[in-house]
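S.K.: pasting the structure only:
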């Protein structure tokens, strides 16, 4: 029990103390793609269905059992490439705080552990993830988990602000190849290194799914689990 409490405290301390470096997108490069409201709404519904599938199968960014059929899914922001063939979108989920704790914990143990968290035991929390999607002839063919998850917040606005900070301010400040441009930068869509990497990971995912069917005895865990 003491180990669980200590882990919760250390995790919160590390998140709180992280220093973020920001690099804003120059105004002249900010992407402005106009999408018809009808198309945006249609895509939103498709993306919700895709995330529901990931949650039900515990795939993509939803391997944790914290996510289940009761998880509320919100497609917060959809960004389109100029040719409308690629999408970068933010997902926000709402779940009960009790589901953050192991199922074997008693109500009393959860109540004690929750004293070291900023989330009320009987409340809910919001969490954000980033995904990409691929379209052809105005139809979304596939979604793909990008890999960044926010902390748990007690309100949705905090998640929205954190996601925008990550992808519109901090992304291009990362000193690594593939992070040259923020996601709201029109040049982001022409960043071949980033999209080639995503395509390679997509191929790895396909191979993994095929392997599960043809050679299930060789499968231990999803290589995209994070």
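M.R.: On my side now, so go ahead. Bear in mind the structure is a predicted one, so any value in this text is a computation, not a measurement.

S.K.: When you work out contacts or count neighbours from here on, use the C-alpha atoms and nothing else.
M.R.: Noted.

S.K.: who's in contact with residue 131?
M.R.: Residue 131 sits next to 88-91, 143-147 when contact means C-alpha atoms under 8 Å, 6 or more residues apart in numbering.

S.K.: Could I get these in JSON lines, plus columns for neighbour count, distance to residue 51 and secondary structure?
M.R.: Listed next are the contacts of residue 131 as JSON lines, based on neighbours: other C-alpha atoms under 10 Å; distance: C-alpha to C-alpha, whole Å; DSSP: H, G, I helix; E, B strand; the rest coil:
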{"residue": "88", "neighbour count": "21", "distance to residue 51": "14", "secondary structure": "strand"}
{"residue": "89", "neighbour count": "22", "distance to residue 51": "11", "secondary structure": "strand"}
{"residue": "90", "neighbour count": "19", "distance to residue 51": "11", "secondary structure": "strand"}
{"residue": "91", "neighbour count": "22", "distance to residue 51": "8", "secondary structure": "strand"}
{"residue": "143", "neighbour count": "22", "distance to residue 51": "8", "secondary structure": "strand"}
{"residue": "144", "neighbour count": "22", "distance to residue 51": "10", "secondary structure": "strand"}
{"residue": "145", "neighbour count": "24", "distance to residue 51": "10", "secondary structure": "strand"}
{"residue": "146", "neighbour count": "18", "distance to residue 51": "13", "secondary structure": "strand"}
{"residue": "147", "neighbour count": "13", "distance to residue 51": "14", "secondary structure": "strand"}
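
S.K.: structure B:
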């Protein structure tokens, strides 16, 4: 069976639930490839008429908002022990350096950290739980959460769907190429964010070392 025929057998409801579920769990604090799933599903919508892009976008937005809200409530109730537990379960995502960096971003930017964090893989996982741990007022969190979810999920679907429709004939003939490109796009985004994160951590460590040196000299004197 050609891949187009195979994709047509996938129920639209299953695609909607998968997108909403994965994005919701990622927003809740579980490291999952939400962006990759969303981009791949949107490319499917561009080439498969039975998948409605509006419903897909609505499910993605709902998953983002609900997942973040649940993460906020869990963080509010669980506090620091929750972050320590997540650090043991997911050391590559919730290690002490990651938590410290995310905390500084939240303390510095507040609501903007929740909104902008929706577009950054690391902060997208942290936003809900960490906002709860840091006792951010829920109304502030909710506003940033809703706006971020709509702009990120809705915007991603709109852009990728538009690009997909423009190249619909090409994608319909080589659907697997579109899916591979979506996967590479998501992986590339993750690698770029990890590289930026490492540079930021190195700069912060260097700044901390520079600050500690004069203090040590003062103690010696």
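M.R.: Structure's in. What do you need? Because the structure is predicted, anything quoted here is derived from the model rather than measured.

S.K.: TM-score for these two?
M.R.: The TM-score (TM-score structural alignment, normalised by the length of the second structure) is 0.29; 103 aligned residues with a C-alpha RMSD of 5.6 Å.

S.K.: Specify which member of the contacts of residue 131 of the first structure is nearest to residue 204 of the first structure.
M.R.: residue 144 (11.7 Å; C-alpha to C-alpha).

S.K.: For the closest one, list the residues it contacts.
M.R.: By C-alpha under 8 Å, 6+ apart, the contact list for residue 144 of the first structure reads 60, 131-133, 202.

S.K.: Go through those and name the one nearest residue 164 of the first structure.
M.R.: In terms of C-alpha to C-alpha, no member of the contacts of residue 144 of the first structure lies closer to residue 164 of the first structure than residue 131, at 13.9 Å.

S.K.: So which residues of the first structure form strands?
M.R.: Under the criterion DSSP state E, strands of the first structure are mapped to 72-80, 86-96, 124-136, 139-149.

S.K.: how big is the angle separating the last one from strand 124-136?
M.R.: Here strand 139-149 of the first structure points in a direction 140 degrees away from that of strand 124-136 (axes from the mean of the first three to the mean of the last three C-alpha atoms, to 10 degrees).

S.K.: Return the residues in contact with the closest residue to residue 78 of the first structure other than its chain neighbours.
M.R.: Closest residue in space to residue 78 of the first structure, ignoring its immediate chain neighbours: residue 89 at 4.4 Å, by C-alpha to C-alpha, 6 or more residues apart in numbering. Shown in contact with residue 89 of the first structure (C-alpha under 8 Å, 6+ apart): 75-79, 130-133.

S.K.: From residue 56 of the first structure, how far out is residue 89 of the first structure?
M.R.: 20 Å (C-alpha to C-alpha, to the nearest Å).

S.K.: And residue 9 of the first structure, by the same measure?
M.R.: Separation of residue 9 of the first structure from residue 56 of the first structure (C-alpha to C-alpha): 30 Å.

S.K.: Spatially nearest residue to residue 88 of the first structure, not counting backbone neighbours?
M.R.: residue 132 (4.4 Å).

S.K.: burial count for the one you found?
M.R.: 19 (other C-alpha atoms under 10 Å).

S.K.: cool, and residue 24 of the second structure?
M.R.: Using other C-alpha under 10 Å, residue 24 of the second structure has 27 other residues around it.

S.K.: So it is in contact with residue 66, correct?
M.R.: Yes: judged on C-alpha atoms under 8 Å, residue 24 of the second structure makes contact with residue 66 at a distance of 6.5 Å.

S.K.: which helices and strands does the biggest helix by length in the second structure pack with?
M.R.: Scanning the second structure for the helix with the most residues, using DSSP state H, yields helix 175-220. Helix 175-220 of the second structure sits against helix 3-8, helix 34-47, helix 121-133, with contacts defined as 3 or more C-alpha pairs under 8 Å, 6 or more residues apart in numbering; DSSP states H and E.

S.K.: Relative to residue 205 of the first structure, how far out is residue 46 of the first structure?
M.R.: Distance, residue 46 of the first structure to residue 205 of the first structure, using C-alpha to C-alpha: 20 Å.
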